[in-house]
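Enquirer: Sequence first, then the predicted structure, then my questions.
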Amino acid sequence: MKMDKQFLDILSNVHQDFSGWDFSYITATGRMGSQLLSWSYGSMAIPLIQKANSMLDMGTGGGELLSMLSPLPKRVFATEGYLPNVPIARKRLEPLGVKVVQIDEDSHLPFEDNQFDLILNKHESYCPEEIRRIISDDGIFLTQQSGGLDCREINETFGVPLNEEFNHWNLETAVLEIEANGFEVLTSKEEFPLQRFYDVGSLIYYLKAIPWQVPGFEPEKYLTKIYEIHQIIQEKGFFDVSQHRFIIKSRPI
């Protein structure tokens, strides 16, 4: 298959490093955009933070989001399971008084019973039983999750099945798990907003940053499929996929 020069030029410039949890390389430049949700995780989190005495941010990444939600309570912890992110998060968050803890298992967190009156979790796995153990009796657990059908069109185009382990992961399943572990759900919503790629370079960058979407992804391995997407973008101006997002605000009962 003969590929046009523009496509080959894009492929020769897709080696930008990704660190922390910062997609600004492709979002701030307008190369990838996402449809707005009907809720704002940050706007929901801020008033909860202002009322909290002790809080935990689970899966803080490089601490990008948490660092922008100040002022923070006096007692703040953040967890991160991806080792390369830990020093990035510590550099950003420790000057703000946040203790960053590297973890290996969601089901065994190094915290005391009833330690936190607020637990935040954005796009991070969690164990409902362990959340119930470490949250205070009058605490709040706020989580926004990426569902199991996230960006399924990428997998369909590449001929790669979605991860079977997470196919079931949706609002209904999460609510049932949380309620079964002693929580009352106060707010819950689920939506499938569009995510738009305006060039295949942004798609390649995205897939390298989230290796669980297409395991073992390398551009050379999927060159024909990537070129097909490039042609779609040349014709339509973009390539759309569906995100899968849901949010739950709950409290112990």
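Expert: Ah, there it is.

Enquirer: From here on, just use CA atoms for contacts and neighbour counts.
Expert: OK.

Enquirer: Summarise which helices and strands the helix or strand where Leu93 lies is packed against.
Expert: Leu93 is part of helix 85-93, with elements assigned from DSSP states H and E. Under the contact criterion of 3 or more C-alpha pairs under 8 Å, 6 or more residues apart in numbering; DSSP states H and E, helix 85-93 touches strand 98-102.

Enquirer: here's the one I want to compare it with:
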Amino acid sequence: MNVPGDKDRATLRKAVFGLPEIDYKEWYDRVGAQIGWDFGGIRCRVENAAWDFYEVVAKYCDGRTVLLDIGCGGGEKLIGLAAKVFLLIGIDASAAMIQAAQNNLLQTGLANVRFFQMRAQGLMFPDGFFQCVSCRHCSFDAGEVARVLAKDGVFLTQQVSEGDKLNIKRAFGRGQNYGQPDGTQKAAYERELKQAGFREVQALEYDAAEYYQTAGDLLFLLKHAPIVPDFGEVPGDWEIFRRLVAEFQTGKGIYTNARRYLFIARK
């Protein structure tokens, strides 16, 4: 598949996020996949979110902070923290994500940001190297995080609860952690953090409303996020998607929920 240039990408984005009532599967197969991992154009209105994760992280940073972000992805939001810290390091297990982050970094001219391909379960940094570690919607190893954090350092992680996107999971009869009691993973992570030696573990959570402006916005999310495993590959998925859009269409957009929890843990 040819990679689209900037003008082609702009045309594709207009086609994607202004998607009319068409054959969704045919559209995605022909056009949607070419946009790759660029989530920036998804139009989604969020109501009643109790915090913005990276704004919370910024409160624990200053000009002396060396910050590690686990699961940085393309680094778009993380780069915004560069002015708040002395050094910012982002890691991701995906080579494609790190390449995207490097490309995004080149456009900024920032000198205090580094990106590396690395697994969260094997952090290749010295003991006590970081004053702050963040992790958004990515698995982590509590022991490794504790090892690389300096004394009195802070670990912040936002994760997706089992009750997230519940109407979508129910429609398809499958989904990320579908069927597990809400709070199962949260309780397991809290135990791991305490066993790793974190002396203070604060937990917060919210359940916000999300309204995706068009079917194209929601479709792009489902094809690029692990909300519904193998979305579009299971017989009947496209018809279920049509019914879902019709049932949850509101004046604000297509409704679903975003259920999140946040740990703030001090070593």
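Expert: Yes, it's here. Here the structure is a predicted model, which means the values were calculated and not measured.

Enquirer: quick one, the helix holding Leu93 of structure 1 and strand 98-102 angle?
Expert: 180 degrees (axes from the mean of the first three to the mean of the last three C-alpha atoms, to 10 degrees).

Enquirer: Just give me the mean distance for helix 85-93 of structure 1 relative to structure 2.
Expert: Its matched residues in structure 2 lie on average 1.6 Å from helix 85-93 of structure 1 after superposition (mean C-alpha distance after the TM-score superposition for structure 1).

Enquirer: How far does that helix sit from its chain's centre?
Expert: Mean-position distance between helix 85-93 of structure 1 and its chain equals 17 Å (C-alpha atoms, centre = their mean, to the nearest Å).

Enquirer: Other residues contacting that helix?
Expert: 19-20, 60-64, 67, 80, 99-102 (C-alpha atoms under 8 Å, 6 or more residues apart in numbering).

Enquirer: Same list (those residues) but as a markdown table, adding neighbour count and distance to Glu124 of structure 1.
Expert: Listed next are the contacts of helix 85-93 of structure 1 as a markdown table, based on neighbours: other C-alpha atoms under 10 Å; distance: C-alpha to C-alpha, whole Å:
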| residue | neighbour count | distance to Glu124 of structure 1 |
| --- | --- | --- |
| Ser19 | 13 | 17 |
| Gly20 | 18 | 14 |
| Thr60 | 30 | 8 |
| Gly61 | 27 | 9 |
| Gly62 | 24 | 13 |
| Gly63 | 27 | 13 |
| Glu64 | 16 | 14 |
| Ser67 | 18 | 17 |
| Glu80 | 23 | 9 |
| Lys99 | 16 | 18 |
| Val100 | 24 | 15 |
| Val101 | 18 | 15 |
| Gln102 | 17 | 14 |
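
Enquirer: Which part of structure 2 matches the helix holding Leu93 of structure 1?
Expert: Helix 85-93 of structure 1 corresponds to residues 97-105 of structure 2 when matched by TM-score structural alignment.

Enquirer: Of all the residues in the matching stretch, which ones are buried?
Expert: Buried residues in stretch 97-105 of structure 2, counted by 16 or more other C-alpha atoms under 10 Å: 97-102, 105.

Enquirer: With stretch 241-253 of structure 1 instead?
Expert: Going by 16+ other C-alpha under 10 Å, stretch 241-253 of structure 1 has these buried residues: 241-252.

Enquirer: in the stretch 151-267 of structure 2, which spans are strands?
Expert: Taking DSSP state E, counting those that start in this stretch as the test, the strands found in the stretch 151-267 of structure 2 are 200-212, 249-250, 253-266.

Enquirer: what's the spacing between the second one and its chain's center?
Expert: In terms of C-alpha atoms, centre = their mean, the centre of strand 249-250 of structure 2 is found 24 Å from the chain centre.

Enquirer: What of the longest one?
Expert: Per C-alpha atoms, centre = their mean, the displacement of strand 253-266 of structure 2 from the mean C-alpha position of its chain is 11 Å.

Enquirer: which strands and helices sit next to that strand?
Expert: Looks like strand 253-266 of structure 2 contacts strand 149-160, helix 166-172, strand 200-212, helix 237-248 (3+ C-alpha pairs under 8 Å, 6+ apart).
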